[in-house]
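Asks: no sequence for this one, just the structure:
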């Protein structure tokens, strides 16, 4: 503190040499205190200004929150005022949109096949397997006819190498085949329906014989719906539940029209809600 007021102390000594040393020190301390008080006043004014700005910001935020709460309350009020018929209309619109999206996804799979029952082995040649299978079915499949072949589903560790065992076969992933032409896919489907008893032994696969199934590929939504339809059809004693061009059909017996199944509501209507799980 004494350093900040050195000039002032010297000035006092020069201008008034009659003052004692004690008086000079007291005057010096008083002047230093005044300077510090002035600096503190300036800092306090700045703090007051910043605090005022902060209060204004908080007030502005509160106003915005109040407006948002009012808007939310208004939306909730209008939503509650809607009639049940409006809810039904919204749900019907959502269901229709889901159906449209599912139909478009199914169209993208119109050249695809799913082959189940073929054991999964390490370093397997899936293309060779498909060629042998198509030959056994009596359908010529050229290299250019095959776009892609892959196993679908999560990899089950420890089962690929053990595919020679029955448990390994049962849990082998299905093979998805995408063909370049739809007519080739349809030929394979028709031939597979004729040769329903085709097994892995016919393909010279070194594993216990097992049935091979060739079906058209369905979307996840259609696959679940088809599975539910087959179970409900069995409980309702329907003779036929099948798919064609990605669509699901059911027929109770020969000579009666087929019924198309598009969604869960159709399941309940066709088979009865008590038979749908």
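Replies: Right, received. Where do you want to start? Only a predicted model underlies this, so the values are computations on that prediction, with no experimental measurement involved.

Asks: can we go C-alpha only for contacts and neighbour counts from here?
Replies: Fine.

Asks: Show the end-to-end separation of stretch 106-124, please.
Replies: 29 Å (Cα to Cα, to the nearest Å).

Asks: That one: which residues count as buried?
Replies: Neighbour counts over stretch 106-124 (16 or more other Cα atoms under 10 Å) mark 106, 109-121 as buried.

Asks: Next step: the residues you listed restricted to strands.
Replies: 112-116 (DSSP state E).

Asks: quick check, nearest of these to residue 79?
Replies: Closest to residue 79 out of these is residue 112 (44.5 Å), distances taken as Cα to Cα.

Asks: could I get the ones in strands among the buried residues of stretch 106-124 as TSV with distance to residue 233?
Replies: Below are those laid out as TSV (distance: Cα to Cα, whole Å):
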residue	distance to residue 233
112	26
113	24
114	22
115	23
116	22
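
Asks: which one of those is nearest residue 216?
Replies: Of these, the one sitting nearest to residue 216 (Cα to Cα) turns out to be residue 113, at 4.6 Å.

Asks: Surely the closest one is in contact with residue 180?
Replies: No - using Cα atoms under 8 Å, residue 113 is not in contact with residue 180; the gap is 11.6 Å.

Asks: buried residues in the helix or strand residue 127 falls within?
Replies: Element membership of residue 127 [criterion: DSSP states H and E] is helix 126-136. The neighbour-count check on helix 126-136 (16+ other Cα under 10 Å) flags 126, 130-134, 136 as buried.

Asks: Between all of the residues you listed, which two are separated the most?
Replies: Between all members of the buried residues of helix 126-136, the farthest pair (by Cα to Cα) comes out as 126 and 136, at 15.3 Å.

Asks: Out of the buried residues of stretch 106-124, which is nearest to residue 43?
Replies: Nearest to residue 43 among the buried residues of stretch 106-124, with distances taken as Cα to Cα, is residue 106, at 72.6 Å.

Asks: was I right about the closest one contacting residue 219?
Replies: Yes - counting by Cα under 8 Å, residue 106 does reach residue 219; the two are 5.8 Å apart.

Asks: Name the SS class of residue 209, please.
Replies: coil (DSSP: H, G, I helix; E, B strand; the rest coil).

Asks: ok, it - contacts?
Replies: 199-201 (Cα atoms under 8 Å, 6 or more residues apart in numbering).

Asks: Now, those that are in helices?
Replies: If you go by DSSP state H, the contacts of residue 209 have nothing in helices.

Asks: Drop anything exposed from those residues.
Replies: 199-200.

Asks: could the contacts of residue 209 be laid out in TSV, adding distance to residue 43?
Replies: Formatted as TSV, the contacts of residue 209 follow (distance: Cα to Cα, whole Å):
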residue	distance to residue 43
199	92
200	90
201	93
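
Asks: The structure to be compared is supplied as follows:
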């Protein structure tokens, strides 16, 4: 009986050993399979991470290039803005200088408005008559040249007189501002007011016209010219405003502090 039990026990032991070996082999196979699977997944994850990392590096590099280009563009833009500002300033100064020079060539001139042109007109005699009425004689030797110039009104012309000396022109202008002339006083068959003013260049005439319009619009009292420049004044006691260019017209406004 003892031998049978020993044999049975030995057989059972061999069976258990075989089962254990089989179990061990199965576990090892599963572990190796899982390991291969994990290695595959880890490899794929690593590849993905490398791809993402490369993409981030490329994006960062492009961002740096863009930032660098943007910085350079800002620098160039600022340089261009400075250049444009300088050019605009130079242009304004050049225009002002040109305007001043253009007006300077007229500093011995007067423009007479309101006298209709007649046949066989003698401007020499007409100027002598004007000087007589102004009590500031105008002789032939005082005048360099006189002639008619067209105006915006069809068929109407003004008289431009260039004096030999500016001092003489100023004296005649001073008297013309004190005494009001008419064509009747000059012995002409009509009865119209005669205006004697400084001879302004086209640009200054335009500025004067717009200044007068703004004076009316904003209820200012005075706009006048002196030495080829335009001036304005809101009231008798307010400060005098010089109008030397188009932008200065904005000074004629409704601001009560002016």
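Replies: Arrived safely, thanks for sending. Quantities reported herein were computed from a predicted structural model and do not represent experimental measurements.

Asks: any idea which of the contacts of residue 209 of the first structure is closest to residue 244 of the first structure?
Replies: Looking across the contacts of residue 209 of the first structure and measuring by Cα to Cα, the closest to residue 244 of the first structure is residue 199, at 23.3 Å.

Asks: what does the closest one align to in the second structure?
Replies: Alignment note (TM-score structural alignment): residue 199 of the first structure maps to residue 182 of the second structure.

Asks: quick one: that match and residue 113 of the second structure, what's the gap?
Replies: Taken as Cα to Cα, the span from residue 182 of the second structure to residue 113 of the second structure is 11 Å.

Asks: How many neighbouring residues does residue 11 of the second structure have?
Replies: 12 (other Cα atoms under 10 Å).

Asks: where's it relative to residue 97 of the second structure, distance?
Replies: Residue 11 of the second structure is 126 Å from residue 97 of the second structure, by Cα to Cα.

Asks: can you check residue 71 of the second structure too?
Replies: From residue 71 of the second structure over to residue 97 of the second structure (counting by Cα to Cα), the distance is 39 Å.

Asks: Does residue 192 of the first structure lie in a helix or a strand, and which?
Replies: helix 182-194.

Asks: what's the average distance of that helix to the second structure?
Replies: By mean Cα distance after the TM-score superposition for the first structure, the fitted helix 182-194 of the first structure averages 1.2 Å away from its aligned residues in the second structure.

Asks: who does that helix touch, helix- and strand-wise?
Replies: strand 213-216 (3 or more Cα pairs under 8 Å, 6 or more residues apart in numbering; DSSP states H and E).

Asks: tell me the angle the helix or strand residue 19 of the second structure falls within makes with strand 109-113.
Replies: Taking DSSP H and E as the criterion, residue 19 of the second structure maps to helix 2-104. Helix 2-104 of the second structure and strand 109-113 are oriented at 80 degrees to each other (axes from the mean of the first three to the mean of the last three Cα atoms, to 10 degrees).

Asks: Mutual contacts of residue 182 and residue 113 of the second structure, please.
Replies: The contact lists of residue 182 of the second structure and residue 113 share residue 194, where a contact means Cα under 8 Å, 6+ apart.

Asks: measure residue 161 of the second structure to residue 248 of the second structure for me?
Replies: 29 Å.

Asks: Between those two, point out the one with more neighbours.
Replies: The neighbour count for residue 161 of the second structure versus residue 248, taken as other Cα under 10 Å, is higher for residue 161 (23 against 13).

Asks: Can you tell me the SS state at the counterpart of the more buried one in the first structure?
Replies: Counting by TM-score structural alignment, residue 161 of the second structure corresponds to residue 177 in the first structure. With three-state DSSP as the basis, residue 177 of the first structure sits in strand.

Asks: Please tell me I have it right and residue 177 of the first structure contacts residue 110.
Replies: No - counting by Cα under 8 Å, residue 177 of the first structure does not reach residue 110; the two are 11.1 Å apart.

Asks: quick one on the thing from earlier: please point out which of the contacts of residue 209 of the first structure the second structure shares.
Replies: Mapping these onto the second structure (both residues aligned by TM-score structural alignment, their matches' Cα atoms under 8 Å) leaves 199-201 still in contact.

Asks: and which of these is nearest residue 245 of the first structure?
Replies: residue 199 (24.9 Å).

Asks: count of residues packed around the residue nearest to that closest one when sequence neighbours are not counted?
Replies: Nearest residue to residue 199 of the first structure, sequence neighbours excluded (Cα to Cα, 6 or more residues apart in numbering): residue 211, at 4.3 Å. Other residues within reach of residue 211 of the first structure by the criterion other Cα under 10 Å amount to 14.

Asks: Contacts only, for residue 211 of the first structure.
Replies: 117, 197-200.

Asks: what's the counterpart of residue 127 of the second structure in the first structure?
Replies: Using TM-score structural alignment, residue 127 of the second structure pairs with residue 130 in the first structure.

Asks: distance of its match from residue 111 of the first structure?
Replies: 15 Å.

Asks: and if you look at residue 39 of the first structure?
Replies: Taking Cα to Cα, one finds residue 39 of the first structure at 84 Å from residue 111 of the first structure.

Asks: cool, and residue 68 of the first structure?
Replies: 51 Å.

Asks: again with residue 93 of the first structure
Replies: Distance from residue 93 of the first structure to residue 111 of the first structure, by Cα to Cα: 30 Å.

Asks: cool, and residue 227 of the first structure?
Replies: 21 Å.

Asks: now residue 219 of the first structure
Replies: 13 Å.

Asks: returning to what we had before: can you name the residues that contact the match of residue 199 of the first structure?
Replies: Residue 182 of the second structure sits in contact with 191-194, where contact means Cα under 8 Å, 6+ apart.

Asks: what's the closest of those residues to residue 218 of the second structure?
Replies: For these, the nearest to residue 218 of the second structure is residue 193 (26.7 Å; Cα to Cα).

Asks: Give the equivalent position in the first structure for the closest one.
Replies: By TM-score structural alignment, residue 193 of the second structure lines up with residue 211.

Asks: now residue 65 of the second structure
Replies: Counting by TM-score structural alignment, residue 65 of the second structure has no partner.
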